[in-house]
Structures are given as structure tokens and as C-alpha cells.
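Q: sequence and predicted structure, then a few things I'm wondering about:
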Amino acid sequence: MAIQSNGSGTKNLIQIPEIKFTKLFINGKTFETIDPRSGEVIARVAEGDKEDVDLAVTAAREAFDHGKWPRMSGFDRGRIMMKFADLIDDNVEELAILDTIDGGKLFSWGKSMDIPSAANTLRYYAGAADKIHGETLKMSHELQGYTLREPIGVVGHITPWNAPTGAFFLKVSPALAAGCTMVVKPAEQTPLSALYYAHLAKLAGIPDGVLNVITGFGPTAGAAITSHMDIDKVSFTGSTEVGRLVMQAAATSNFKTVSLELGGKSPLIIFDDADLDKAGEVCVAGSRVYVQEGIYEEFVKKSVQKTKMWMVGDPFNPQVQQGPQASKEQFDIVLSYIEHGKREGATLLTGGKPCGDKGYYIEPTIFTDVKDDMIIVKEEIFGPVMSLMKFKTVEEVIERANNTTYGLAAGIVTNDLNLSNRVSRSIRAGVIWINCYFSIDTDCPFGGYKMSGIGREMGLDGLNQYLQVKSVVTPIYNSPWL
């Protein structure tokens, strides 16, 4: 196990563990998973294809149709899920290391936030597993009616590379609580932690066939899941372009239910009354930032100062604030968008280049003199690129913020309660953050309007995505109460 340098010439105590889980339960081809810090191969991982998906779906279908998981009491499912969560806590450091070497996630963030949050998501839905119930209906005729909420069946989960652990459990946890069985395909860029979680699920007592993980590529394994006749629902997180293909495959196969969490180009709106220092902290995660004219120049100045102090480097270094892009492909995409911005006439204020002598690192980049019709404003970049734009009036910024095909989220920074209420009701997006950009909680539903998706994850809305409603009606003869 190699001890990692923290980038300052000294050694820290982080050791890269042996990669234990790289194979499916069935034999197949392999592909390389790459460390984005260096561009070097970490391990070779089993490459699942259509035949492997067929085998996994057969196992999931058998577990759903004849197995004990859907027929188990919600309390017992929840107890096993709690044990699963405890096992995640017991292995938090190794899991955080996997997401760091596989996807460039900051190790300190993964260890303190991402992995513990995943365990708590499991616990949240474990607590809901024995509280799934229907309603008693007051029928208008001599009838008695009630509803049942039942698991939807076999689910296909397709997760993204930007949140390998978080997205895995946002999908798997409510599906387990509902009593579903499933096939999970993690992004080919970040498969390692998903395979580890499958191992922990088995140790926790989740029956064979309930949770299956197929590693592989979207056009083969992913496409086989979305078009499979024995899968009852697909949950996909990724690009809008691929989301459209998922919907088409679902419609042309068995009309399976689809939930999609897709692209976004979320506006962050900063008003004149905002505290500039706090606004600067909030804007770190923003890419389309509108700043009111009264504070625009000062905000630009502070943003540049903050960006120049921003540390990019090895994600194992606790002082680093930004690690590498997850893959060479994404590295090239982000750099191409930066070139688009320069060609279209935006002013490159800072950054804009690769950094370091190896790996997929990009300097934090700020553009000004940006127009709303530029590609860097219209399209999702998924990299450290911010566009700063000036606005005058509330009416203007609402119109500009809504002038997008996306509607995932939006942020507002102001001390004016009436203003924040007005703007939050006017922005067409699934989540609005006021003075707390990118604050995510398990109890808060997350999902988009427009081309940002269908359905919601997290909260009890997330659980309902995996339940069917069945109505049961019986006659009541000679009732004196009707």
C-alpha cells in the first residue's frame, strides 16, 4: 500500500488499500479504471454487457417474485438496512479512499461528509420501511375501498461519476425500503465503491438477488438495463442527452416507469444588499452567477482574490479545495468550454488552463463580459468555470434566470425576506436555496423542472418513486350507514 504525498513534500498517513472488489459474480471482459490524480490505471474491472445484465435481472426477478425481501415486514427490512449503514461506518476511510482515487473526490470531504451521509440516508429510509401504508376511501356508493402501496418491482439504477457514493444511496436506499430488488450500473469512471457497497450489503444480510451491481459502459450495459422487458422501473442520473435515450428505450420496451435527474445550469442571484464576504463563500459552487450592479465591481474583485487563494491539488491533501476532474474525457470537455468562452468574446479574468504536470487538474476559471446566449452560459460544464453577469432590476434577473432549458436549482443571496420570497416563487426550478447555496438534506426532495428531469429523490417523495398504488374495492350490502 503506497503512502500518499500531501503535495508539500511531506508524507501524510493515508494508505491506498488493496482493491478488493473488481469482479461481477459472473465472468466477463474487463476495463481499466483510472486514477484522475495521475492518469494511471488503478485496477481492471469486470465489463458487464447485455448477457450479464440478463443474468442480473433474472436474479433480481427471482428475488422479487419468489424471494423473502418484498414479503419481509418493513421492520425487518429496516433492521437489515441499519446493519448495512453500520458496516459503512465501520469502513468509512477505505470507502472515502476509493472515491478519491477513482473520481478525484476530496478525501477529507468524503470521510467527514459523503460516506457518513450515505449511511444516514440508509438509516432515514430504514426508518420509513415500516411506515408504508395506504388510505381508507369513503366511496360514494355501497362500496368499501382502500389503497395499498406496494413495491414497484425490479428496478434499474444508473448512477453518475460526480457523486459515486451519494447517488448510489439516493437510489438504492428508498428502493430497498420499498421492498424492490435491483440492478445497479455505476458510471464506468467510478465503479469501485459500488462494488464495495454490494459486498457490505451481503454482509448485512440483504438476500442474494436483491442488490446486483453490473459494471460496464452506457451503450452496452446501460442500454440493456433501460430496454429490458423484465425491469419495471429505471432511475437515471446523468446528462439530459442520455436521459432522452433512457425515456425512448423505456417507451419502446415495456413502458417501464422512469425517474430522471438530469443536467442543470442553475442561476445564483446576488442582490445589492448581500454581505459580500458571505456571498463570496456561497458562489464557490455556482457557474451562472448574476450580481446586481451596485456591488458588481466589488464582487468581481473579491472573487478574483478568493480564486487566487483557491488550492488545487492532490485530493488527499487536507488543505486542497479542488481536486482533479474525474476523467480525461471530462478534463477535455471543460477545457473545450473554456476555449468556447474565449472565442465568443467573454473576458477570461483568471484561470483557464490545466495545472500540474500530471493528472486532470484545471485552474479555477472566471469569465466576465458574458452574454446570456454564449455556450458557457447555456450549457452545463461540470467543471471549475464561473460566468459573472451584471443585472439591474428584479424583473430582469428573473427573466434571465428562467431563460434556460434547465430547471434543476437556483440560489438567492439577499437579506430582504420579501425579495427572497418573491424571487423564489418566480424561478422555475426544483430547489431554491436562499443564502445557503447547495445545501442538501435527506429529508428535502431534490429534482428538476423542464429538461432537468422527472421525479424527485430524497425525502418521502423519493420513497414514493418505488411504490405502486393499488385500489381494493368490496361491496357493502344493506348497510344502515349509507
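A: Yep, it's here.
Q: from now on I want contacts and neighbour counts done on CA atoms only, so please keep to that.
A: OK.
Q: what comes up buried for stretch 345-365?
A: For stretch 345-365, burial by neighbour count (16 or more other Cα atoms under 10 Å) applies to 346, 348-352, 354-356, 359-365.
Q: which residues in the stretch 101-250 of the chain form strands?
A: Taking DSSP state E, counting those that start in this stretch as the criterion, the stretch 101-250 of the chain contains strands spanning 136-138, 143-151, 154-158, 181-185, 211-213, 233-237.
Q: with adjacent residues omitted, what lies nearest to the residue nearest in space to the middle of the chain?
A: In the chain, the C-alpha nearest the mean C-alpha coordinate belongs to residue 167, at 4.2 Å (Cα atoms, centre = their mean). Closest residue to residue 167 apart from its sequence neighbours, by Cα to Cα, 6 or more residues apart in numbering: residue 159 at 6.0 Å.
Q: returning to what we had before: which pair in the buried residues of stretch 345-365 has the greatest spatial separation?
A: Greatest spatial distance among the buried residues of stretch 345-365 (Cα to Cα): 346 and 359, at 27.3 Å.
Q: can you tell me what sits against stretch 388-396?
A: If you take Cα atoms under 8 Å, 6 or more residues apart in numbering as the criterion, stretch 388-396 is touched by 288-293, 296, 300, 366-371, 397, 423.
Q: buried stuff in it?
A: Counting neighbours by 16+ other Cα under 10 Å, one finds that the buried residues in stretch 388-396 are 388, 389, 390, 391.
Q: now stretch 50-66
A: 50, 52-54, 56-64.
Q: equivalent analysis for stretch 39-46, please.
A: 42, 43, 45, 46.
Q: same deal with stretch 430-439?
A: Applying 16+ other Cα under 10 Å to stretch 430-439 flags 430, 431, 432, 433, 434, 435, 436, 437, 438 as buried.
Q: try this one next to it:
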Amino acid sequence: MTWSTLEDTRRIAAELRLPSRAFIDGAPAAARSGALFETLNPATGAVLATLPLCGADEVDRAVAAARRSFRDGVWSRATPERRKEVLLRLAGLIRAAAPRLAVMESLESGKPVSDCLKEIGGEVPDFFQWYGEAIDKSYGDVAPTGDAACALIMREPIGVVGAVLPWNFPLLMAAWKLAPALAAGCSVVVKPAEETSLTTLALAELAIEAGLPEGVLNVVTGPGETTGRLIGQHGDIDAVSFTGSTEVGRLFLQYAGSSNLKTVGLEMGGKSPFIVLDDAELTPELIDHAVTAAFWNAGQNCSANMRQIVPRRLQDEYLARIVDRLQSLAPGDPLDPATGMGPMISAGHRRRVQAHLERGRAEGARLVHAGRVDPALAAGSYLAPVVFGDLTAGMSIAREEIFGPVLGTLPVDGMDEALAVANGTEYGLHATVFTRDIDRALHFARRLSCGTVAVNGFTEGDVKTPFGGWGKSGSLARDKGREAMAQYQQVKTVWIGLKTPVDRRAGGAA
């Protein structure tokens, strides 16, 4: 599925019906207080939509609807075949609506529309399909016992789930959480990021069309410090899955501790290394992966490999090839199918990234390349790619998550130093290693302290592989794979005591 022209996407944008309400108990809902907030188009700075700022009343209503639907069993006790049917139908509806949803997401997030279409036309429905097909293939266990007992190990839905989403991959992150939670039989209250609420609201309407019972999926809109906090503190939510910053992840642990000790799954920040060992060839493919690792989604990616560790003798050649490759990666209109990089999510976030860059220069990082933003884009929150060389491990831009279009090289001497620098971080989400030696690849994969290691290509895996972090990047919970469903399930043991049966015909023991 591809776009043809900018005129095509602009025509779809002009015809869009943007959501304007939250979604509670199967229907659009306003905030009873009348409070509203605006979501902006980061490419133009213009107001895109006005949405309800959901407070305690709306969160309570959403949680009550989710609890009622869970308790009544309309979804939690539906047959596996029924839940599978609904999720497969939802996957088909998402595919059919993908062009409209992709344009909507591009408008609200600033992501290039081609990237949005790839995700929403492919990955998002694939998640609902994969977990839908997994429902009737997930088994419990029978523990080994003697003849005097039978022990069953059963997995049941955990109950009402709160899902709190980030703004960088709006509908994809919704699918990462909603597909396994719904497949497990849970009811969900989801809060999208206040910057990017529209496609999640549109997804809720498609879910009802697919046959999901009312109350099973609810969407409350508003900022994290109000609406998100209310979800974290709510005493009738059984589990929360959060993707976002480490700072806010800490708050959700506090919210759980001060309320009902709900289960909390966290996928947070990162400072992921891209490691080029001295036997690797600086091929065009390697350089493409290096650029993608740092600049995909304008660097607004928790697993971005901005911290690139290269042999000292190769650093200058490596940087020259990176800069040459960047000539074809200029920021542009996100609705243009030819655009490879959009704006930052907001003017405020752009200022935060710029502050990191200024601090890096002040600390002695060598500025190798600073791209240019077309003056015609001045109304938007654009920032061109920036490349630094000669970073040291102690520099703030080598330690702190920047979340912007920045690449910096840390030159090293030898494999041991490369590994030490790579692990010299409090984060542990992702790493990429380039080498032609499989022994070296496995050596690094086993010793890198992170949740995902990609070898000879930047990737986060696919729906089948779990994704999550170590250290300040996350908790034991995982998105994706069979492991994702585990955070939305409870384990129950049923121990059945058995008596030795009597053979009544013989009048004795069998």
C-alpha cells in the first residue's frame, strides 16, 4: 500500500472527520466539567482538534464501565473463538481504514505519512490478528503429582487494565498494549498522550464496529499530570501498562503504592548503543542502518541508537559517510509521501532538544554536521539532523536521553572498551552490533545489559519477540510476543485431592 502524491494525502486530510470526544462505555463522551484542551499540528503550529480534558468523573465512569463488562463476562468469559473472531474482524477494519488513519496520525504527530501508513496498514492490524489467533492456542498446565491429587495451573485475565500511551508511535503503541490485553480477556481504560489522541479514539469506534462489547474498551483524553495520574491512583484498576519517560514511570510505581498495589508494567527511556566492531565493513547498508537507528521518527524513539561506538581509526571515515547519507534526509511536510523526517512533536520539545545540543557543544563535543530547515517550514517545530564526533562517556549528550535527531560517535580502542562504553549507562533497552564474526556477535549479545540486541541491522524485532528494558528502561513486563499476554493474566493453582476409587464389583480397591 503506497501513496501517490501530496495531493492525495491533502485530499484525505480535507475529508477527515476528526474525533472530538472521549469514548466511554461504547459511545463518545464529553467531560461533564466542560473542560477542554487543544491538540496542535506540529508541522504548522495550528490547532488541529479540541478534546475533553477528562477528570475524576470521566475516569470513574470509564473504570466503572470496564469493571461492569469484566464482571458480567461479556468479554472476559466469552469463548476463545468469539474473542478471536472480533479481533480478526478489527484487524480487517484497521487495514481498510489505514489511509484515513495514517493521514490523521501524520497530522497530529508530525510523523511522515509514509511511515504512518506502513505502521497502520501493516504492523497495527498484524498485532490484533496475531493475538487474536493466539487466543485459542494458549494452554494452561497440569503439574506432576501422585495419584492422590490433580494440580491444574490456570491463566485468567487480570481484570481492568489501564494503558497509558506515548506520543511518538500513537496507534502502534495502542496496538502493542490493547491487542494482548483484549486477547487475554481484560477490559481496558486507555489514555493516549494528550498530543496524539485522535487515532486511538478512532480505533475505539472501529472496535465497536468489529463487535467488541460496550465498556470493554474506553478512551479517556487529557494530560498525564491529571488524567494519567487518576488512572495510576485508581483503586479499581488491576494493572497499568505505561510507555513513556523514566521520570513518569517512577510516578506510576508511587501511584500503585499509594492506592491498591496494582501491577505496573513499564517501558521507559533509553540511551541505546550502536556498536561497530573493527572487523565490520562500512558498507552502504551499515551506514543506512546507522542513520535509521539515530534519525528514525526524527530521533523520537525510546530505542534510538544515537550513541554510536566506533573504532577510533574509523571514526572520521564513518562520520563522513554518515554526513553524506544525510544529504537525502531533510525535514519536510509530513503529508508529502517523499518526506523522510517530520518535525518534533512540539515547539517545547524542540527547545528541550536544542538545549541538549548546546550543552553538548559546551562540554567539548565536536560538531560535525548541522542540517538546515527550509524557511518555508518555520511555522512548525522542525529540527534538522545534527551529528557530533569525539564524544566521551561522561558528556551529558552521551548519558541523557535526547529524543531528537542527533547522532554522536564515541571512538574506542578495541572490543573490551567498546563493551564497557556500551554498558556504561543506567538504561538498558536496546543495542545494535555490527561484526562479521559470529563469535564476537554472541559475545556482545550475552554481555550487553539490555532487553533487545540486534546484530548486523537495526531492528526491534516483530510481533513474535518480546520488547522491554532493563534498569531505568523498564520492568520485567514486556510488550509483544507471548510474554505480553502474561502481564494481563493472573496465575491460579487448582489443587484437587483424589481418593483411590473402589471397584464395587469386586468389593475392593481398584
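A: Everything's here; your move. Source: prediction; values computed, not measured.
Q: hmm, back to that, in strands only, show me the contacts of stretch 388-396 of the first structure.
A: 288, 289, 290, 291, 292, 366, 367, 368 (DSSP state E).
Q: neighbour count and distance to residue 88 of the first structure added to these, as a markdown table?
A: Formatted as a markdown table, these follow (neighbours: other Cα atoms under 10 Å; distance: Cα to Cα, whole Å):
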| residue | neighbour count | distance to residue 88 of the first structure |
| --- | --- | --- |
| 288 | 25 | 36 |
| 289 | 20 | 37 |
| 290 | 23 | 40 |
| 291 | 25 | 42 |
| 292 | 21 | 45 |
| 366 | 23 | 38 |
| 367 | 24 | 41 |
| 368 | 18 | 44 |
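Q: I figured the residue nearest to residue 167 of the first structure hits residue 237, correct?
A: Yes. Using Cα atoms under 8 Å, residue 159 of the first structure is in contact with residue 237, at 5.5 Å.
Q: can you check which residues contact both of these two?
A: With Cα under 8 Å, 6+ apart, residue 159 of the first structure and residue 237 have common neighbours residue 167.
Q: between those two, which has more neighbouring residues?
A: Counted by other Cα atoms under 10 Å, residue 159 of the first structure and residue 237 do not tie: residue 159 has more neighbours, with 29 against 23.
Q: give me the aligned partner of that one over in the second structure.
A: Alignment note (TM-score structural alignment): residue 159 of the first structure maps to residue 165 of the second structure.
Q: against residue 266 of the second structure, how distant is its match?
A: 11 Å (Cα to Cα, to the nearest Å).
Q: want to throw the buried residues of stretch 388-396 of the first structure into TSV with secondary structure and distance to residue 28 of the first structure?
A: Putting those into TSV (DSSP: H, G, I helix; E, B strand; the rest coil; distance: Cα to Cα, whole Å) gives the following:
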residue	secondary structure	distance to residue 28 of the first structure
388	strand	48
389	strand	50
390	strand	54
391	strand	56
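Q: would you turn the residues you listed into JSON lines with distance to residue 179 of the first structure?
A: Below are these laid out as JSON lines (distance: Cα to Cα, whole Å):
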{"residue": "388", "distance to residue 179 of the first structure": "46"}
{"residue": "389", "distance to residue 179 of the first structure": "48"}
{"residue": "390", "distance to residue 179 of the first structure": "50"}
{"residue": "391", "distance to residue 179 of the first structure": "50"}
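Q: which of the buried residues of stretch 430-439 of the first structure lies closest to residue 322 of the first structure?
A: Using Cα to Cα, those come closest to residue 322 of the first structure at residue 438, 16.3 Å.
Q: neighbours around the equivalent of residue 474 of the first structure over in the second structure, how many?
A: Alignment note: residue 474 of the first structure maps to residue 496 in the second structure; criterion TM-score structural alignment. If you count neighbours by other Cα under 10 Å, residue 496 of the second structure ends up with 11.
Q: with residue 229 of the first structure instead?
A: By other Cα under 10 Å, 16 other residues sit near residue 229 of the first structure.
Q: show me where the stretch 251-400 of the first structure has its helices.
A: Using DSSP state H, counting those that start in this stretch, the helices of the stretch 251-400 of the first structure run over 276-282, 293-309, 328-343, 375-378, 394-402.
Q: could I get these in JSON lines, plus columns for distance to residue 458 of the first structure?
A: Supplementary listing: these in JSON lines, determined by distance: least, Cα to Cα, whole Å:
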{"stretch": "helix 276-282", "distance to residue 458 of the first structure": "23"}
{"stretch": "helix 293-309", "distance to residue 458 of the first structure": "32"}
{"stretch": "helix 328-343", "distance to residue 458 of the first structure": "27"}
{"stretch": "helix 375-378", "distance to residue 458 of the first structure": "27"}
{"stretch": "helix 394-402", "distance to residue 458 of the first structure": "24"}
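Q: aligned partner of residue 85 of the first structure in the second structure?
A: By TM-score structural alignment, residue 85 of the first structure lines up with residue 91.
Q: please apply the same query to residue 331 of the first structure.
A: Superposed on the second structure with TM-score structural alignment, residue 331 of the first structure falls opposite residue 350.
Q: what's around that match, how many residues?
A: 17.
Q: that one contacts residue 383, doesn't it?
A: Yes. When contacts are counted by Cα under 8 Å, residue 350 of the second structure is listed as touching residue 383 (6.9 Å).
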